[in-house]
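A.B. asks: What would the 3D arrangement of this be:
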Amino acid sequence: MSKQTLGQSLYGWLQTITAVLTAIILVFTFLGRITPVDGVSMEPTLHTGDLMLVRSIGYRPRQGDVVVLTKPFDLTEGPIVKRVIAVGGQQVDIDYGTGTVYMDGAALDEPYLKEVMRPPWYGGLTSVTVPEGSVFVMGDNRNNSNDSRDVTLGTVDERYILGRAELVFFPFRNFGRIQ
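C.D. replies: Next comes the predicted model:
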């Protein structure tokens, strides 16, 4: 058996590291990514500092999904996390008097909400038909969430969606599937 020179050994390690980094980049680009939660708009479902696994490939938004999107608005920077309330073609009506959201005339069952919704400080939409290829999103902490009710965000084109938040994996006390 022949001995490798230092240069040959380093070259072998460099090839291995390059292959691993390429695989990681491909996985995060096409299959999913790790995204942190920043803010309180999704409490009690998600908390600031939670790290989530976000699935990208083959994802089509559905009502009730928690998604990560990149549409810039207001003073928000970076990815934002919200729940899909309605998809293209559906009608959303919001009754702030009762704190109820209706989708196509039916009241949504929303056990994930932090508290009863009050009118947002920024005004807010009360009725909208979601355009095809778009979604209407809201935070689970409705009283502390800039979301589709804010005209600066409004309905969100599906092309801004990075994917569905599937799992919190850190911190370990919050580990679990995102519902």
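A.B. asks: For the rest of this, base every contact and every neighbour count on C-alpha atoms.
C.D. replies: Will do.
A.B. asks: Just the element for the residue most central in space within the chain, please.
C.D. replies: With distances taken as CA atoms, centre = their mean, residue 68 lies nearest the centre of the chain, 2.1 Å away. Per DSSP states H and E: residue 68 is located in strand 66-69.
A.B. asks: tell me which strands and helices that strand is in contact with?
C.D. replies: Strand 66-69 sits against strand 80-87, strand 161-170, with contacts defined as 3 or more CA pairs under 8 Å, 6 or more residues apart in numbering; DSSP states H and E.
A.B. asks: All the strands of the chain, residue numbers only.
C.D. replies: 32-36, 51-55, 66-69, 80-87, 91-95, 100-103, 106-107, 127-129, 134-138, 156-157, 161-170, 176-177 (DSSP state E).
A.B. asks: Mind listing what's buried along the first one?
C.D. replies: Spelled out, that is strand 32-36. Neighbour-count burial for strand 32-36 flags 32-33, 35-36 (criterion: 16 or more other CA atoms under 10 Å).
A.B. asks: and it, what does it pack onto?
C.D. replies: In this structure, strand 32-36 packs against strand 51-55, with contacts taken as 3+ CA pairs under 8 Å, 6+ apart.
A.B. asks: Tell me the spacing between the closest residue to residue 152 other than its chain neighbours and residue 148.
C.D. replies: Nearest non-adjacent residue to residue 152, counting by CA to CA, 6 or more residues apart in numbering: residue 73, 5.9 Å away. Separation of residue 73 from residue 148 (CA to CA, to the nearest Å): 11 Å.
A.B. asks: this one as well, want them side by side:
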Amino acid sequence: MPEREEELSSGDALKQDLFLWLQTMSIALVVLILLFTFVGRVVGVDGSSMEPTLQNGDLLLLQSIAYTPKQGDIVVLTKPFGQVDGAIVKRVIAVGGQQVDIDYDAGTVSVDGVVLDEPYIKEAMVEPPASSFETITSVLVPEGSVFVMGDNRNRSDDSRDTRLGVVDEQYILGRAVAVLLPVGRFGLLERPVYS
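C.D. replies: Next up, the predicted model:
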């Protein structure tokens, strides 16, 4: 009889361990769902407009809650325009109250009269053909809006295109804080410091 009691108690112990494991996994799943719903999100990069900083297919972790856009941040937008559908990943060049000037001849972008040092861009910027779209070369960004550009300037639909222009902050899903996948590109995304 003592052997039978021992069998039952080990069977009960196994059931108890399984129940505890399921309970822990359920709580962890609920916490993850709440975190990704209210605090952060995961978004995939679609296209080459942010190369070399981000690659097509990269999976990004976004900071969504309590976020105020800052110059240099990489953000994900939801504002539809032209042929673009879905989330758009761009870099904030200027925020509300800042003056943006683009000099295609020199290949430079200035904010408040200071040329930005942009080591992250893929190649020198050239002016798009006039038939492509009407471009913005100078703008004072309204409060509550941002001016965004891709790091791959010659392959980016961004705020230079009048169809998008400056973007109201309500369209920002969040700031990209890290590349999650692929594993070989895993890491934090740093905001550049402009002088």
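A.B. asks: rewinding a little: please produce a markdown table containing the helices and strands packed on strand 66-69 of the first structure, extended by mean neighbour count and distance to residue 120 of the first structure.
C.D. replies: As requested, those are arranged in a markdown table below (neighbours: other CA atoms under 10 Å; distance: least, CA to CA, whole Å):
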| stretch | mean neighbour count | distance to residue 120 of the first structure |
| --- | --- | --- |
| strand 80-87 | 24 | 16 |
| strand 161-170 | 21 | 24 |
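A.B. asks: what's the angle from the one helix or strand residue 17 of the second structure maps to to strand 40-44?
C.D. replies: According to DSSP H and E, residue 17 of the second structure maps onto helix 2-34. On the basis of axes from the mean of the first three to the mean of the last three CA atoms, to 10 degrees, helix 2-34 of the second structure is oriented at 80 degrees to strand 40-44.
A.B. asks: Buried residues in helix 2-34 of the second structure, which are they?
C.D. replies: Quick answer for helix 2-34 of the second structure: no buried residues (16+ other CA under 10 Å).
A.B. asks: ok so, going back, output the helices and strands packed on strand 66-69 of the first structure in TSV; the columns should cover distance to residue 1 of the first structure.
C.D. replies: Listed next are these as TSV, based on distance: least, CA to CA, whole Å:
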stretch	distance to residue 1 of the first structure
strand 80-87	56
strand 161-170	45
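A.B. asks: Quick one: closest of these to residue 8 of the first structure.
C.D. replies: Among these, the nearest to residue 8 of the first structure by CA to CA is strand 161-170 (38.8 Å).
A.B. asks: The closest one: average distance to aligned residues in the second structure?
C.D. replies: In the superposition with the second structure, the average deviation recorded for strand 161-170 of the first structure is 0.7 Å (mean CA distance after the TM-score superposition for the first structure).
A.B. asks: what range in the first structure matches stretch 99-113 of the second structure?
C.D. replies: Per TM-score structural alignment, the counterpart of stretch 99-113 of the second structure in the first structure is residues 91-105.
A.B. asks: Quick one: distance of the matching stretch to the chain centre.
C.D. replies: How far stretch 91-105 of the first structure lies from its chain's middle: 22 Å, per CA atoms, centre = their mean, to the nearest Å.
A.B. asks: JSON lines for the strands of the first structure, including distance to residue 15 of the first structure?
C.D. replies: Formatted as JSON lines, the strands of the first structure follow (distance: least, CA to CA, whole Å):
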{"stretch": "strand 32-36", "distance to residue 15 of the first structure": "24"}
{"stretch": "strand 51-55", "distance to residue 15 of the first structure": "28"}
{"stretch": "strand 66-69", "distance to residue 15 of the first structure": "34"}
{"stretch": "strand 80-87", "distance to residue 15 of the first structure": "36"}
{"stretch": "strand 91-95", "distance to residue 15 of the first structure": "53"}
{"stretch": "strand 100-103", "distance to residue 15 of the first structure": "53"}
{"stretch": "strand 106-107", "distance to residue 15 of the first structure": "57"}
{"stretch": "strand 127-129", "distance to residue 15 of the first structure": "53"}
{"stretch": "strand 134-138", "distance to residue 15 of the first structure": "43"}
{"stretch": "strand 156-157", "distance to residue 15 of the first structure": "40"}
{"stretch": "strand 161-170", "distance to residue 15 of the first structure": "30"}
{"stretch": "strand 176-177", "distance to residue 15 of the first structure": "36"}
